[in-house]
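Chemist: This is a predicted model, with the sequence first.
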Amino acid sequence: MAVVDAQGMVVSANDTLGTLLGTTPQALAGSTAADLVDLASDSPTWHAYREVLRGDQPRLTCTRRLKRADGQAVWAQITVTPLAGDAPGLLLSVADISVRRDLQVRLRHLQMHDPVTRLPNRSLFFERLSAALEAEAYGGGTGRIGLCYLDLDGFKAVNDTLGHRVGDRLLAAVAERLTRCAQEAAHPRTGTPLVARLGGDEFALLVEDSTGTEQLADLAESALGALRAPFDLDGRRLSVSASVGVVERHAAGTTPTALVQAADTTLYWAKADGKDRWTLFDPERNAHRMTRQALASTLRPAIDRGEFDLRYQPLVGMEDGRLRGVEALIRWNHPQFGVLAPNRFIALAEEDGSIVPLGRWVLRTACEQARRWQLDHPGEPPIFVSVNVAVRQVWDSDLVADVARTLAETGLAPELLQLELTESAVMGSSGRPLQALQALSDMGVQIAIDDFGTGYSNLAYLSRLPVSVLKLDGSFVRGFQYDARSAEREADRTSPADEVIVEAMVQLAHRLGLSVTAECVETSDQATRLRRIGCDTGQGWLYSRPVPPDRISELLDSPGAGVQAGVGNP
């Protein structure tokens, strides 16, 4: 202890204080108390000390690292209080807390480090990340931050086959290599990246004040290269690879959570793209993922809210140009993203099972509309409606019962309904799917294979399937650009192989008793060639884009119900 006068000077000190500071009590007398215990090193403490000295504050307590006369350091708790009674001055108390402080440091180290790899753990990583982002908010440095989020490929197999003891040793060895990479990547401007284990087999390399994407890409490539070399663990050689998500951006406006989420998403992309690679965060790809999540979460409620409608694309007879049928194509009138085509949400519907109620709605709506056209135009031959069916509808619902009930309730004849399944879904069908297709065919419903020629292409198998229509994939039709008669188009010529292939498929289909529809017919030249080689019906923008039902009604009202090129286009 020491007594301090009203001017802040030490009047006297006891022997214990002299011993603590490595000097004598006599040597302390006359010194400035604030300098003796470092009270002026920060503004808040200095201000509080002056308040106590003036009598405006009853007490000050703080912790300081003091230097003894012999150069050794000691951690001390400083307490300053007014002297008892009316005596002017202060009582300065200095308690040695070095042992307690060391214990706290050791406990914090245990709390903030991973026991297996000795690396900073998730808590310390987020503490450092938060501090780095906060520091950038006050300026200085490059104003940027980077993160490599790394995950071992197939680490679970190591634990499952060799045990957790070997798995832990592998993690420790990985940590050593990553630490070495970070040290080798140390930059005079940005320092050494922080290597942390975030849990399981996930690691992070944090670059504060990063210099740009190239620096992070080099670090990720270095880490992947270091881990590709086999590990020797007690004579057992193990080979592992890793996937890395890389994010580098301005620190301003970034939060720890947002940065790690972006890195985690990018890590998932790296694994999905084939593993053993690094992938850079792509805002557009992330926006698509977020949109996908938003669509998936609102898909089922959208069915109940009536956000879907159908457009209809004409199927035209190649010989006479008459409207033979229409394909029902669904659209989602999303309140946030506008009108969405099927490729934006059908795959999601198949994943979460909502394709079943959505498919039922499409089936009923299309059949009701086809029956309405039939009743409104009794003088014209009725047109059929073609509806796309997903394989999951066959497995997860009683499609046969759904179709039978819909036809009975709408009054539509079975032969006026065509169901389209993709080639990959139909070819090789057995068991329940094949039984369902057979039952539908026996009912009188037409079965069509959509996008034919892009899947199995097992033509011999067609004779065993209850199929009545082949829809040739548009890629074949788009290849119809060969024109040997025009020398001016020499540069635009392509091989006529597609036409030869299509002609062969059409001839075989006809011999099997199947009709053929050509998709994606866009030019009159394509239509002429398809008609010449025997295609029965055509579908494409040459005739019409998908249109609302009233436009189909207009076509049915036209004389002879013929579809001229472009008539149905908006």
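Modeler: Everything's here; your move.
Chemist: Please make it C-alpha for all contacts and neighbour counts, starting now.
Modeler: OK.
Chemist: secondary structure element for A448?
Modeler: strand 446-452 (DSSP states H and E).
Chemist: Name the residues that touch that strand?
Modeler: Under the criterion Cα atoms under 8 Å, 6 or more residues apart in numbering, residues 414-423, 426, 437, 440-441, 466-474 lie in contact with strand 446-452.
Chemist: try stretch 489-502
Modeler: So stretch 489-502 is contacted by 476-477, 479-484 (Cα under 8 Å, 6+ apart).
Chemist: and what of stretch 61-71?
Modeler: 20-23, 37-38, 45, 73-80.
Chemist: can you tell me how far the residue nearest to A73 when sequence neighbours are not counted sits from S43?
Modeler: Leaving aside its chain neighbours, A73 sits nearest to K67 (4.6 Å; criterion: Cα to Cα, 6 or more residues apart in numbering). Distance from K67 to S43, counting by Cα to Cα, to the nearest Å: 20 Å.
Chemist: which of these two has more neighbours?
Modeler: K67 (17 against 10; other Cα atoms under 10 Å).
Chemist: related to what we said a few turns ago, off-centre distance for the helix or strand following the strand holding A448?
Modeler: Per DSSP H and E, the first helix or strand lying C-terminal to strand 446-452 is strand 469-472. Its chain's C-alpha centre and that of strand 469-472 lie 36 Å apart, by Cα atoms, centre = their mean, to the nearest Å.
Chemist: Can you mark which positions in strand 469-472 are buried?
Modeler: Neighbour-count burial for strand 469-472, with 16 or more other Cα atoms under 10 Å as criterion, is recorded at 469-472.
Chemist: Quick check: the two most widely separated of those residues?
Modeler: V469 and L472 (9.6 Å; Cα to Cα).
Chemist: Quick check: neighbours shared by the two?
Modeler: With Cα under 8 Å, 6+ apart, V469 and L472 have common neighbours 516-517.
Chemist: The helix or strand containing W75 - contacts with which helices or strands?
Modeler: Element membership for W75 (DSSP H and E) is strand 73-82. Secondary-structure packing of strand 73-82 (3 or more Cα pairs under 8 Å, 6 or more residues apart in numbering; DSSP states H and E): helix 43-54, strand 60-67, strand 90-96, helix 98-112.
Chemist: Residues contacting it, please?
Modeler: 37, 49, 52-53, 55, 58-68, 88-98, 101.
Chemist: take the one below as the second:
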Amino acid sequence: MTAPGQLPSGQLPSAQLPSAQQVAVTWLEAVQHSSFVPMTRSELVDHLAGQAQVLLAAALADPADHESAQGVGRWMVDTHFTNPESLHESVTALGALLAPAGAAPVAAVLGALSAGYARALQELTRTEQERVSLAAYTALVAAEEARWTSEARFGAVFADAAIGIALVTGDGQIVEVNRALCDIFGLSHEEFTRKNVMPYIPADDEEFWSQLRQMQAGTLDHLRIERPYRRVDGTTIWADLVLSLVRTQDGEPRYIVAMVGDLTSRHRLETSLRHQAQHDPLTGLPNRTVFFERLDAALATPASARSVGVCYLDLDGFKAVNDTLGHGVGDELLQAVARRLTAELRRAGHLVARMGGDEFVVLVDRASNGDPDTAREELRGVAQRALEAVRRPIMLGTRRIVVSASVGVVERDDGGAGSAELMKAADTTLYWAKNDGRNRVAFFDADRHRAAVARFELSARMPDALEGGEFVVDYQPLVRLTDQQLVGVEALVRWQQPGGERLGPDRFIPVAEETGLIVPLGRWVLEEACRQAARWRADHPGTDLFVSVNLAARQVREPGIVEDVARILADTGWPAHALQLELTETDLMGTTGEPLDALRALAEMGVRIAIDDFGTGYSNLAYLRALPVHALKLAGPFMTGRGSVSADGGDGAEGTDEVDHEVLALLIELAHTLGLSVTAEVVETAVQLERLRKLGCDTGQGWYFAPAVAAGAVPGLLRGPVGPP
């Protein structure tokens, strides 16, 4: 922790804080009329500057330096800033000056300052009380011994004391009170002295009554309590009540001196600071601190006794509101949403809190009836009401704003037993609701969560796996349909894990695309495939194979893709015309601007461009002609259809397959009209092969010919027809 009075090294506030001298001048202006301090103005500014330096350092410390801030509060009392108004003015002024350091640190520092001030003032008051008590005791004893020979001096001390004083008999009758006590309670001297002290003691405070009886019996000399009282005007005050026993000369109990300090201002300040520390300043809702306290308390009860659930809500498109209408309108929108959620849900006993930004959370804590389905339906109902409350149009001035929200819902057993684990599950579920289309409620799904965790673990391991050589490339033959000769291979990456498990691309390619690792992985696959193809050609002269490599949309958008391909071709010695790059129909049809220019540059180099999985997306056929495309790879469903097809193209088991046959024929004819070659994927039967031959399809691949094989098995496929004769 930073030493008191010393600013943390290298740490700057989020906004420029004033200097200690500036703080001191403003501070002096705030308190100079509330207390008398025996210093010149320049001396006082110097002292305040020193304390301001301490407060600045305390606010910027991590965590906030409570001890140093308390020391500033004690210094104020020691310097005679003892009027409660001095504390009020100081906190108000310092709060504004220190605001750039952040709401939470400033609240903590000012709270610590107030606590230090209050303790020092209590100690000062106690010292004064003890002095007054001693004077009262001396005066009372002297009165008994000498008939109150010093009555005038005692009367002056008693009447003019700053704290309230009452003299009470052993049976509780109020004998005398001073002016300060009358002012505190709003009663006249006559009204006070006709009363008994007992109504001022809380009836349900058994410990206090027990201590009072001990004092009346003479076995206890001092008693202290802090509690609220009602004034005659109906307002509430907080008082520090100190009772001291006065004995006779022979030690018997005679009187009780009650001294009352008015703590109302301090109590209000502490309450205000506590509220600030527990509530969001923009919406007034409980903040995340309060929410986690309540959630921890709810989870501490047995599951059989309490049904606990959380609805985690996030506004959809809130950033667009801020960006287009301004942050002021965004703040008004958050306030309106907070009011709606409160009105809709708090009356049912649910805690509504703001977690930060545009995120809200609802805690549903109910006595369990033993039926999990009922509890789940109640949670669903709460989430739906929250969603509907946000959906209703909101009028902000003359603007009508319509927003929606996504809600993630978890129950106490989702994600683990603790609040941190539960909120992680809620955050994950909220992400699902966003990812699944927004404006919806999503419930936690343990299987989906495990899959997401597995995907995350894959993404975390993938960079090291790529560097460690865990990825391998298999090759699926591309066969000329007229004679079933091998004319090319498609490079397919696999992940061979150290434990022996081999992962297919469906397991890790989507993860690689999400994380951006598809770029280095795709570059490695391209280089490995070209290098291997060059070895085959060197080992088998005269072989005329082309190699086809998948290219992700992310790779095409990567700057330098053309240079990367050119470098790899140059390094491996593989000719550009023997390289085919495959993009899915969806990726290719959405390519414009620089990525499209990159594809055209690759085509100009001689590289073939193929559309993979053609027919699974939506192609603008007119636009297709303008693309730098050389081949279409027809998607698997065109081969499998919805039933069997006879070798002569007639109706199979289901008449609807005739339609599939006609569509396939038209696609092949269209491709040839555009000057494109056609490859059929997922060829699995002799019937499909014969059908494709009759339709004029150029090449095919699939299990009918051969599965994807290791690089060493490819040369064996060069010697004859691939697949069954």
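Modeler: Alright, I've got the coordinates. Being a predicted model, the structure only gives us computed values, none of them experimental.
Chemist: In the second structure, which residues correspond to the strand holding A448 of the first structure?
Modeler: Aligned by TM-score structural alignment, strand 446-452 of the first structure falls on residues 608-614 of the second structure.
Chemist: Check how far the matching stretch sits from its aligned residues in the first structure, on average.
Modeler: Averaged over the aligned pairs, stretch 608-614 of the second structure sits 2.1 Å from the first structure after superposition, using mean Cα distance after the TM-score superposition for the first structure.
Chemist: Name all residues that make contact with the residue lying closest to A349 of the first structure once chain neighbours are set aside.
Modeler: Once flanking residues are discounted, A349 of the first structure sits nearest to I355: 4.6 Å by Cα to Cα, 6+ apart. By Cα under 8 Å, 6+ apart, the contact list for I355 of the first structure reads 346, 349, 390, 392-393.
Chemist: Could you find the counterpart of P548 of the first structure in the second structure?
Modeler: In the second structure, the residue equivalent to P548 of the first structure is A710, according to TM-score structural alignment.
Chemist: Check A258 of the first structure too.
Modeler: By TM-score structural alignment, A258 of the first structure lines up with E421 in the second structure.
Chemist: mean deviation of the helix or strand hosting its match from the first structure?
Modeler: Per DSSP H and E: E421 of the second structure is located in helix 419-435. In the superposition with the first structure, the average deviation recorded for helix 419-435 of the second structure is 2.2 Å (mean Cα distance after the TM-score superposition for the first structure).
Chemist: Give me the mean distance between the helix or strand that that helix is followed by and the first structure.
Modeler: Where DSSP H and E defines the elements, the next helix or strand beyond helix 419-435 of the second structure is strand 441-443. Once fitted to the first structure, strand 441-443 of the second structure is off its aligned match by 1.5 Å on average (mean Cα distance after the TM-score superposition for the first structure).
Chemist: name the helices or strands packed onto strand 441-443 of the second structure?
Modeler: helix 372-391, strand 404-411, helix 419-435.
Chemist: Identify the residues contacting the closest residue to A305 of the second structure other than its chain neighbours.
Modeler: Distances taken as Cα to Cα, 6+ apart put S368 closest to A305 of the second structure, at 5.2 Å, once the chain neighbours are dropped. Going by Cα under 8 Å, 6+ apart, S368 of the second structure touches 303-307, 375.
Chemist: any chance of those in TSV, plus secondary structure?
Modeler: Compiled in TSV, these are given as follows (DSSP: H, G, I helix; E, B strand; the rest coil):
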residue	secondary structure
A303	coil
S304	coil
A305	coil
R306	strand
S307	strand
A375	helix
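Chemist: And the buried ones among these, selectable in ChimeraX?
Modeler: Restricted to buried positions by 16+ other Cα under 10 Å, the ChimeraX selection for the contacts of S368 of the second structure reads:
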select :303,306,307,375
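Chemist: Among the contacts of strand 446-452 of the first structure, name the buried ones.
Modeler: 414, 416-423, 426, 437, 440-441, 466-474.
Chemist: Any idea how far stretch 150-159 of the first structure is from the middle of the chain?
Modeler: The chain centre lies 21 Å from the centre of stretch 150-159 of the first structure; the measure is Cα atoms, centre = their mean.
Chemist: For it, list every residue counted as buried.
Modeler: Buried-residue list, stretch 150-159 of the first structure, by 16+ other Cα under 10 Å: 150-152, 155, 158.
Chemist: Please convert the residues you listed to JSON lines, extending it with secondary structure and distance to G253 of the first structure.
Modeler: Converted to JSON lines, these look like this (DSSP: H, G, I helix; E, B strand; the rest coil; distance: Cα to Cα, whole Å):
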{"residue": "L150", "secondary structure": "strand", "distance to G253 of the first structure": "24"}
{"residue": "D151", "secondary structure": "strand", "distance to G253 of the first structure": "27"}
{"residue": "L152", "secondary structure": "strand", "distance to G253 of the first structure": "30"}
{"residue": "F155", "secondary structure": "helix", "distance to G253 of the first structure": "35"}
{"residue": "V158", "secondary structure": "helix", "distance to G253 of the first structure": "40"}
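Chemist: Turn the contacts of stretch 489-502 of the first structure into JSON lines, columns for neighbour count.
Modeler: Shown next, in JSON lines, are the contacts of stretch 489-502 of the first structure (neighbours: other Cα atoms under 10 Å):
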{"residue": "F476", "neighbour count": "20"}
{"residue": "V477", "neighbour count": "22"}
{"residue": "G479", "neighbour count": "16"}
{"residue": "F480", "neighbour count": "22"}
{"residue": "Q481", "neighbour count": "18"}
{"residue": "Y482", "neighbour count": "18"}
{"residue": "D483", "neighbour count": "16"}
{"residue": "A484", "neighbour count": "12"}
